[in-house]
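Peer 1: Test case, fold it:
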Amino acid sequence: MKIKLSDFLRPLLAGALLLGSVTAVTTAAAEVRQLDRIVAIVDNDVIMQSQLDQRIREVQQTIEKRGAEMPPADVMQQQVLERLITENLQLQIGERSGIRISDEELNQAMGTIAQRNNMTLDQFRAALERDGLSLDTAREQIRREMVISRVRQRRIAERVQVSNQEVENFLASDLGKMQLSEEYRLANILIPVPESADSATIETAEKLAMDTYQQLQQGADFATLAASRSASENALEGGDMGWRKAAQLPPPFDTEVSAMSVGDVTQPVRTPPGFILLKVLEKRGGDTQVRDEIHVRHILIKPSQIRSEEESRRLIERLRDRIIAGESFADLAKNFSEDPGSALNGGDLNWVDPSSLVPEFQEVMANTPGGQLSEPFKTPYGWHILEVLGRRATDASEEVREQQALSLLRNRKYEEELQNWLRQIRDEAYVEIKI
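Peer 2: Down below sits the predicted model:
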């Protein structure tokens, strides 16, 4: 089974730095092997040939598995090196900002990835090794991506604000009503135009964009052209942008994709970064959102320094016996429960979405008939008993729509800010390419 770290954390696929020289001397003659050399100086750091070669190999494997045609070697090298430069700049910002990823956080991330692949950590390690990736290399990839994610969170995400009025206006708009019904998996090709480009440069880029569009209309593979021509960050993934709501896209794409079928490609559109073409890979969504809810109340007894685990278990058992004997659940919850959020309400959690509760609580709640007391059970919070008071299916479409609108507007602002910021840090950096 191929482990795709990109399902959870975008893979960086960078090799280890080989900073020393390698020589081999025999008794007959001295054979000097090629040194691992610097291919780019990026502000206060460097990118080594070994890193570039490792990343190129990984990208080639990805393209091969996708069955797409390889872009020319020089184009791939340029694309990969540019991505390494951008990543390196963000890592340096993280270093200067004091961002550190602890071993505990890394272990949790590795465990999460293994769990989502339905594997134990040992199985995950074995699968990585079968794919030629050691656990240490995978940990380093994840560490780098976590640093970059936190840098972006501090520099970009914290500045992005969406007001309630913006959400309301969007939901009331014709575009909002239309776009919340569907989402699209898209791919893009960006033919870049420098900010200070003259008319001749713009005309050349436009001709290349139109030539790309015409080739696509004649059946050329979108992913192959993206890998060889696009300047977008996702070019080496065939331009795949993942799932997007149309409202996340800048005009005129936000309205165009709604009228497109799967497989359609837009004509090139001039934007600040250059000429962009979009392809619709898949569509989904538009159904009513129904959510199961359960009305439940509980009593929680927590072990403490003055009450052992066993004493807590015995106390919850006695409280259950008293309720069965006729005492009020609500009164006992008010007097004994140590859940501050529900004790004053007689232990009542009201209607809850089961997925919002810990797995142990979910399981007991699902297996307890309405109107009956559960057996005592343990969660990370302590010992519980619960009573299910009712079950219902709720149309949560409006709530989901509001959350979708909030997410769409925030993501749209985030993507715009991110692209501008990445271009800014690249333009302001000292970069000397040595190849």
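
Peer 1: only C-alpha atoms for contact and neighbour calcs from this point on.
Peer 2: Will do.

Peer 1: Quick check: what element follows the longest helix along the chain along the chain?
Peer 2: The longest helix of the chain (DSSP state H) is helix 397-428. With elements assigned by DSSP states H and E, the helix or strand that comes after helix 397-428 is strand 431-433.

Peer 1: now that following strand: how far from the chain's centre is it?
Peer 2: 30 Å (C-alpha atoms, centre = their mean, to the nearest Å).

Peer 1: Can you name every helix or strand that it contacts?
Peer 2: In terms of contacts (3 or more C-alpha pairs under 8 Å, 6 or more residues apart in numbering; DSSP states H and E), strand 431-433 is packed against strand 38-42.

Peer 1: on that earlier part again, buried stuff in the longest helix of the chain?
Peer 2: The neighbour-count check on helix 397-428 (16 or more other C-alpha atoms under 10 Å) flags 401-402, 404-414, 417-418, 426 as buried.

Peer 1: Between strand 38-42 and that helix, find me the angle.
Peer 2: Using axes from the mean of the first three to the mean of the last three C-alpha atoms, to 10 degrees, the interaxial angle of helix 397-428 with respect to strand 38-42 works out to 110 degrees.

Peer 1: Please enumerate the helices of the stretch 251-400 of the chain.
Peer 2: Counting by DSSP state H, counting those that start in this stretch, the segments of the stretch 251-400 of the chain that form helices are 253-256, 309-324, 329-336, 359-367, 397-428.

Peer 1: contacts for the fourth one?
Peer 2: Yep, that's helix 359-367 we're talking about. Helix 359-367 is contacted from outside by 354-355, 374, 377-379, 386-388, using C-alpha atoms under 8 Å, 6 or more residues apart in numbering.

Peer 1: Kindly report the same for stretch 84-104.
Peer 2: Under the criterion C-alpha under 8 Å, 6+ apart, residues 40, 42-43, 45, 47, 52, 143-144, 146-148, 150-151, 422, 425-426, 429 lie in contact with stretch 84-104.

Peer 1: to the chain's geometric centre, what's the distance from the helix or strand hosting Y184?
Peer 2: Per DSSP H and E: Y184 is located in strand 183-192. Mean-position distance between strand 183-192 and its chain equals 18 Å (C-alpha atoms, centre = their mean).

Peer 1: cool, and stretch 419-434?
Peer 2: For stretch 419-434, the separation from the chain centroid amounts to 24 Å (computed by C-alpha atoms, centre = their mean).

Peer 1: Now show me the structure for the sequence below, then we'll compare the two:
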Amino acid sequence: MIKTRLATPLLHLIGAFSLCSALVAQAETEILDRVIVVVDNGVVLQSEFDERKNSVLQRLEGQYDQLPPAEVLNQQILDQLILEQLQLEEAGRYGMEISDQQLNQTLQQVMSNNGFSTLDELASDLVKQGMSLDQLREKLNRDLLINQVQQGVVNNRIRVTEQEINNFLASSDGKFATSPDYHLGHILISVASSASPDEVKKAETKVNDIYQQLLAGEDFSKMAIANSNDQTALEGGDLGWRKLAQLPELFSDVVGELKIGDVSKPIRSGAGFHLLKNIEQRGGGEQLVQQTKARHILIKISEIMDDDTAKEKLLKIKAEIEDGADFAELARENSEDIGSMLEGGDLGWANPGMFVPAFESAMATTEIDEITEPFKSQFGWHILQVTDRRQEDMSDLVIRNKAAQMMRDRRFDEELQVWLLELRENAYLDIKELDSDA
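Peer 2: So this is what the prediction gives:
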């Protein structure tokens, strides 16, 4: 990259009554950067290489006494930059972009993870590291684009069949992975193996008293701190997240029957008496989802149909329906949503998140049989009518989706490496010589 710099102007005064001469500028050129690799339609610059190498060296020098030879390290860094450039070009081919909202959310996450409450605090810390806020945003944008193209392309290459899902769910590994997780609280009133019948009776009375207090609303963690003999007592009896298969059979049979917030009756074991609480639960039980059945009429915007005209047309259609006209018939005659017009605008049963935000919001705030006012989405102007709502148990579907995603995750890294290898093999590369100081 060439940068032009103007020399300091030299003013010549020629006598008291002479005119000022024109400013004389001498253009100087300074080479600030150079291309070290041509990657298809993009490039890798020497400055990018130097910046990455400095970052890698800072990290490695704090971890290892002996670093790899310079030529090995240089090649590793160069390969990394080439692959990143290839993935960025793929993202460009697919038209992928990172929205300002997504970038700002990621920046907020960076601030939160590093204990910064304001952008000024973050910017001040970045200066100490030789980086600006704009450079960080550029890096985050680059990383997000690469992650987005990886997720999109690689996941699309992975195929998981229904039979593979069935086989996985039938395996012990699959059963364990898809089983519920329980966040458990535990109180132990210990009883020594040599305890007398009176001592056992005393412990039993104590645990029953604690149990009754918990049923009456007493705080479980406080009771654990005050009474439990378990090693988790000072943490309020918190056992963390456990699967049933990770619990003693004596506990798993009981926990599986507890609803969230429930406390078990006292459980007798060789160690004493136990109380268990199901604090939270992930998975298992009914996965009830509210589904909505709706129909709509869409009018798209065009050169001959502006916003006002589309809105006015839908207002007239709405008035006709409210006067007794058939919604389905008017949808077949007027709607420009090819997917639903032949069905009288019927969209079928929909789960939350299936439609764009404007449509979801209108559908969620509309009563059954009510027709909305015209509203606009990215597709055009709509009116919709909610015809029914129901609670549907999606447990089986949730489990199968979870199993399929786990299988994709397991195959992702291997398929990613295959894809990256293909990218490299099919790319045009023209690798220049690195600076001797690199």
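
Peer 1: TM between them?
Peer 2: In this superposition the chains share a TM-score of 0.52, using TM-score structural alignment, normalised by the length of structure 1; 291 aligned residues with a C-alpha RMSD of 5.2 Å.

Peer 1: re the thing from before, let's see if you can find the most crowded of the contacts of helix 359-367 of structure 1.
Peer 2: L386 (25 neighbours; other C-alpha atoms under 10 Å).

Peer 1: What does that one correspond to in structure 2?
Peer 2: Taking TM-score structural alignment, the alignment pairs L386 of structure 1 with L384 from structure 2.

Peer 1: Now do the contacts for that match.
Peer 2: With contact taken as C-alpha under 8 Å, 6+ apart, L384 of structure 2 is in contact with 294-297, 363, 371-372.

Peer 1: Nearest residue to it in space, please, no chain neighbours.
Peer 2: Excluding the flanking residues, the one nearest L384 of structure 2 by C-alpha to C-alpha, 6 or more residues apart in numbering is H296, at 4.1 Å.

Peer 1: Quick check: the gap between that neighbour and G348 of structure 2.
Peer 2: According to C-alpha to C-alpha, to the nearest Å, H296 of structure 2 and G348 of structure 2 sit 11 Å apart.

Peer 1: Please compare these two by neighbour count and tell me which comes out ahead.
Peer 2: H296 (23 against 15).

Peer 1: hey, where'd the strands end up in structure 1?
Peer 2: Listed in chain order, the strands of structure 1 (DSSP state E) span 24-25, 30-31, 38-42, 45-48, 183-192, 240-244, 269-271, 274-284, 290-301, 348-352, 377-379, 382-395, 431-433.

Peer 1: and among the ones you listed, the most buried is which?
Peer 2: Mean neighbour counts were taken over the strands of structure 1 using mean count of other C-alpha atoms under 10 Å, and the top value, a mean of 23, falls to strand 183-192.

Peer 1: got the contact list for M354 of structure 2?
Peer 2: Contacts for M354 of structure 2 (C-alpha under 8 Å, 6+ apart) come out as E360.

Peer 1: What is the aligned counterpart of it in structure 1?
Peer 2: Residue-level alignment of M354 of structure 2 against structure 1, with TM-score structural alignment as criterion, gives S356.

Peer 1: Against V75 of structure 1, how distant is R270 of structure 1?
Peer 2: R270 of structure 1 is 23 Å from V75 of structure 1, where distance means C-alpha to C-alpha.

Peer 1: Likewise for V280 of structure 1?
Peer 2: Taken as C-alpha to C-alpha, the span from V280 of structure 1 to V75 of structure 1 is 25 Å.

Peer 1: V46 of structure 1 too?
Peer 2: Computed as C-alpha to C-alpha, the V46 of structure 1 to V75 of structure 1 distance reads 21 Å.

Peer 1: What is the end-to-end distance of stretch 213-228 of structure 1?
Peer 2: Using C-alpha to C-alpha, one end of stretch 213-228 of structure 1 lies 14 Å from the other.

Peer 1: So which bit of structure 2 is it matched to?
Peer 2: The counterpart of stretch 213-228 of structure 1 in structure 2, counting by TM-score structural alignment, does not exist; no residue aligns.

Peer 1: list the buried ones in that stretch?
Peer 2: 213, 216, 222-228.

Peer 1: CSV please, covering the residues you listed and showing distance to I433 of structure 1.
Peer 2: CSV is the format used below for the buried residues of stretch 213-228 of structure 1 (distance: C-alpha to C-alpha, whole Å):
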residue, distance to I433 of structure 1
Y213, 31
L216, 33
F222, 29
A223, 27
T224, 26
L225, 25
A226, 23
A227, 21
S228, 20
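
Peer 1: Out of those, which is nearest to A333 of structure 1?
Peer 2: The shortest distance between A333 of structure 1 and any of the buried residues of stretch 213-228 of structure 1, using C-alpha to C-alpha, involves A223 and amounts to 60.6 Å.

Peer 1: if I look at that closest one, how far off is G132 of structure 1?
Peer 2: Taking C-alpha to C-alpha as the measure, A223 of structure 1 falls 25 Å from G132 of structure 1.

Peer 1: Repeat that for E145 of structure 1.
Peer 2: From E145 of structure 1 over to G132 of structure 1 (counting by C-alpha to C-alpha), the distance is 20 Å.

Peer 1: out of those two, which sits in the busier spot?
Peer 2: When neighbours are counted by other C-alpha under 10 Å, E145 comes out ahead of the other of E145 of structure 1 and G132, with 19 against 10.

Peer 1: aligned partner of that one in structure 2?
Peer 2: Under the alignment (TM-score structural alignment), E145 of structure 1 maps onto D143.

Peer 1: who touches that match in this structure?
Peer 2: Under the criterion of C-alpha under 8 Å, 6+ apart, D143 of structure 2 has no contact partners.

Peer 1: what comes into contact with stretch 311-319 of structure 1?
Peer 2: The contact list for stretch 311-319 of structure 1, computed with C-alpha under 8 Å, 6+ apart, reads 299-303, 332, 376, 383-385.

Peer 1: again, only using 7 Å
Peer 2: Stretch 311-319 of structure 1 is contacted from outside by 301-303, 376, 383-384, using C-alpha atoms under 7 Å, 6 or more residues apart in numbering.
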